[in-house]
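1. 3D, please:
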Amino acid sequence: MKKISKALLASAMCASLFGCSSNENSDATVYKIGICNYVDDASLNQIVDNIQSRLEEIGKENEVVFDVEVENCNADSTVLNQIITDFQADNVDLMVAVATPVAMAMQSATEGSDLPVIFSAVSDPVGAQIVDSLETPGANITGTSDYLDTTSIFNLIFAADPDADKIGLLYDAGQDSSTASIESAKQYLEDKQIDYVVKTATTTDEVKLAVDALISEDVDAIFTPTDNTIMTAELSIYETLIDAKVPHYTGADSFALNGAFLGYGVDYANLGVETADMIAQVLLDKENPSTLAVRTFDNGTATINTETCTALGFDFETIKKAFEPLCTQVKEITTAESFDDLEG
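-> Next up, the predicted model:
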């Protein structure tokens, strides 16, 4: 109920905000935008929040109004398709897809049309066949990618534990965003002649069982890419991993927010800002999504949960010193359900 109340409050505030803008700028051009988030997740929510705040800034700078509707399908494909249908019926000027499954659904629903779609947090847009190439997407869809540098994460794993000789790979095989990263991880470990154990899961209960199985296999660490299923389940597994003294290395800072030892990847707040800038390029500057290159980022940020770090028996300062040559920056975080909870 707490999360629902927050979402409703945020939605009401947003509606009020854009309503005021419309009243104050009655002659301004209004652009209708439909945003669909895949799941209630700290990193993805950051993207949505920053898209909205950046669009507000752009609207004021250009004396236009962005009338934004935000929906969340909660990983339900039926709900997702209905949201897209509703956006189309409302004659939105542009749709925004947050996460790979939403981008794929919007691509399918708008194929052959001129309705622009901007995606965010799509890890492998070419592999998921959403775009022809990163440089030239080729159709009505483009956006921002949170591509994961798998090698960089494994460099961190072995910097923390040079003697690690068995790694667990945990992901949802149904998440297209995870596939390329897992294959890259396997290749990395095979090249290094290091054993690995693969476990997949599609629900939180299955994730718990998969974690138990990995622990029983005596893995030294577990790797998970930017996988929404595992991310959602992190609060349910991090204490089990701490008790087993198994660090969880992951592909987003929201994992670390929810108890994982480390999240490595892009700044999701910045990802939202850049996504909003691309929306403006399409709607205000009239750029064509088919030729607007996908934006990729690798800011090399390692986010360490300091509570988990200590509980695992690591000394934070020692770990930080080992990681710093391998990252652009090392950030600290503690466990919470959302980034707002940390600020509160």
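2. okay, CA-based contacts and neighbour counts for the rest of this
-> Noted.
3. Would you map the strands across the stretch 1-150 of the chain?
-> Counting by DSSP state E, counting those that start in this stretch, the stretch 1-150 of the chain has strands at residues 29-37, 64-72, 94-98, 117-120, 141-145.
4. what about the second one, distance to the chain center?
-> Read it as strand 64-72. Distance of strand 64-72 from the chain centroid (C-alpha atoms, centre = their mean, to the nearest Å) equals 20 Å.
5. this one as well, want them side by side:
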Amino acid sequence: MRVTRRAALAMLSAAPAFGLARRVRAAREVTIMMILWRGETGTEKGFRDQLREEGIDASFIVRDAGQDVRRVAEFAAEAKARRPDLIYVWGTPATLALVGRRGEIDPARHVTDLPVVFAMVSSPVGSKLVDASRLSGRNLTGTSHVVPVPDQLRAMRAYRAFTRLAVLYNPTEANSVINVAELREQARLLSFTLIEEPVPLAGGKPDASDLGAVVARLMPRDPHFLYLGPDSFIGANSPAITGAALDLGLPTFSATEAPLRSASALFGLVSRYDNVGRLTAHKAARILRDGLAPGAIPVETLARFSLVVRMDVARRLSFYPPISLLDFAELVG
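-> Take a look at the predicted model:
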């Protein structure tokens, strides 16, 4: 559904709870609840830094789900009781648990009457947080950090042509399943073989006990690259995954920044966590300072991405980037 400028203005006028009252509150210190998924990241630093630059004086209530989606229900209940001026939430699982999918919202469980900004949601449309207009029409807005899959694949092919791509993913994480579905469609369109390897589960949860063996199972199928998508479990365990791949001579492409900074991915086309946090804070400021309704602020990704190449990994693999990439790639390590 396309939303016109007139419709967007109507949404603004129809949401007084996020209008003048919020503008008045921004003149004093505001309270922001931060719901994290796996502890502090560079996204939160960027968020706080940008809020200060936007002139927002804020105190923070920080809660960490520790990758346990059940804890988000506790935080939602706490938010309803404490009534912060705004809630910041990191990642797809936590955001879905906090606000619900379109058409599946339960006011008894979900936060429906406090402004929410989300960050690091890989597919806001695919996750049914917003529709194709990228306007929620309700109490949330936010940012996505993932470069579109076709652009990621072009970056991979600019590094080296491939016909077989392996992907390791968590089948219990909605954004990961969506990402693999997008890869399947691109494999059909671009005529390459996608080698799918879901991580094993133990008691319904992803099992990190022997990820090296999971990577090794890929090798008889002779993949040219291992793809790590926007998957919190994969990101948290990327040192073990990329280390095993490196030992086996398998180059890894990452769709997110963390495996390039704190693990051994070879390269990736990514959004910087700090910049994602800053963009999210700008949206928060539009709510807290300017009085805009969250539902009339579009969900966005960054306008620019970074092609990061780990040269220490390239040397280990003897797999160097072509000269054509050197003019704009960020070379680290």
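6. What does the TM-score come to for these two?
-> Remark: TM-score between the superposed chains equals 0.81 [TM-score structural alignment, normalised by the length of the second structure]; 294 aligned residues with a C-alpha RMSD of 2.2 Å.
7. still on that earlier bit, list just the one of the strands of the stretch 1-150 of the first structure that sits closest to residue 267 of the first structure.
-> Taking C-alpha to C-alpha, strand 141-145 is the member of the strands of the stretch 1-150 of the first structure nearest to residue 267 of the first structure, at 11.2 Å.
8. Pull out the buried residues from the helix or strand just after that closest one.
-> Once the chain leaves strand 141-145 of the first structure, the next helix or strand it forms, by DSSP states H and E, is helix 150-160. For helix 150-160 of the first structure, a neighbour-count test (16 or more other C-alpha atoms under 10 Å) marks 150, 153, 154, 156, 157, 159, 160 as buried.
9. How about stretch 65-82 of the first structure?
-> 65, 66, 67, 68, 69, 70, 71, 72, 73, 75, 80, 81.
10. which of the residues in stretch 27-44 of the first structure are buried?
-> Quick answer for stretch 27-44 of the first structure (16+ other C-alpha under 10 Å): 28, 30-44.
11. just the residues you listed now: which is nearest residue 329 of the first structure?
-> residue 43 (18.2 Å).
12. quick one: the closest one from residue 169 of the first structure, how far?
-> Noted for residue 43 of the first structure: a distance of 21 Å to residue 169 of the first structure, by C-alpha to C-alpha, to the nearest Å.
13. Could you do residue 22 of the first structure as well?
-> 49 Å.
14. Who has more neighbours out of those two?
-> Comparing residue 22 of the first structure with residue 169 by other C-alpha atoms under 10 Å, the one with more neighbours is residue 169, at 24 against 18.
15. Let me know the helix or strand that the more buried one is in.
-> Per DSSP H and E: strand 166-171 holds residue 169 of the first structure.
16. What angle do helix 150-160 and that strand make with each other?
-> Computed by axes from the mean of the first three to the mean of the last three C-alpha atoms, to 10 degrees, the angle separating strand 166-171 of the first structure from helix 150-160 equals 140 degrees.
17. what's strand 166-171 of the first structure packed up against?
-> strand 195-200, helix 204-216, strand 221-224, helix 228-243 (3 or more C-alpha pairs under 8 Å, 6 or more residues apart in numbering; DSSP states H and E).
18. Please work out which of those is packed deepest.
-> Mean neighbour count, computed with mean count of other C-alpha atoms under 10 Å, is highest for strand 221-224 among those, reaching a mean of 24.
19. Where does that strand end up in the second structure?
-> Alignment of strand 221-224 of the first structure against the second structure: residues 225-228, by TM-score structural alignment.
20. What is the mean deviation of that stretch from its aligned residues in the first structure?
-> The superposed stretch 225-228 of the second structure is, by mean C-alpha distance after the TM-score superposition for the first structure, a mean 1.3 Å from where its aligned residues fall in the first structure.
21. What lies in contact with that stretch?
-> By C-alpha atoms under 8 Å, 6 or more residues apart in numbering, the residues outside stretch 225-228 of the second structure that reach it are 162, 164-169, 234-235, 245, 250-256.
22. cool, stretch 130-145 of the second structure as well?
-> For stretch 130-145 of the second structure, the surrounding residues in contact (C-alpha under 8 Å, 6+ apart) are 1-3, 11, 102, 112-125, 129, 256, 270-273, 276, 279-280, 283, 293-302.
23. Doesn't residue 263 of the first structure belong to a strand?
-> Yes: checked against DSSP: H, G, I helix; E, B strand; the rest coil, residue 263 of the first structure lies within a strand.
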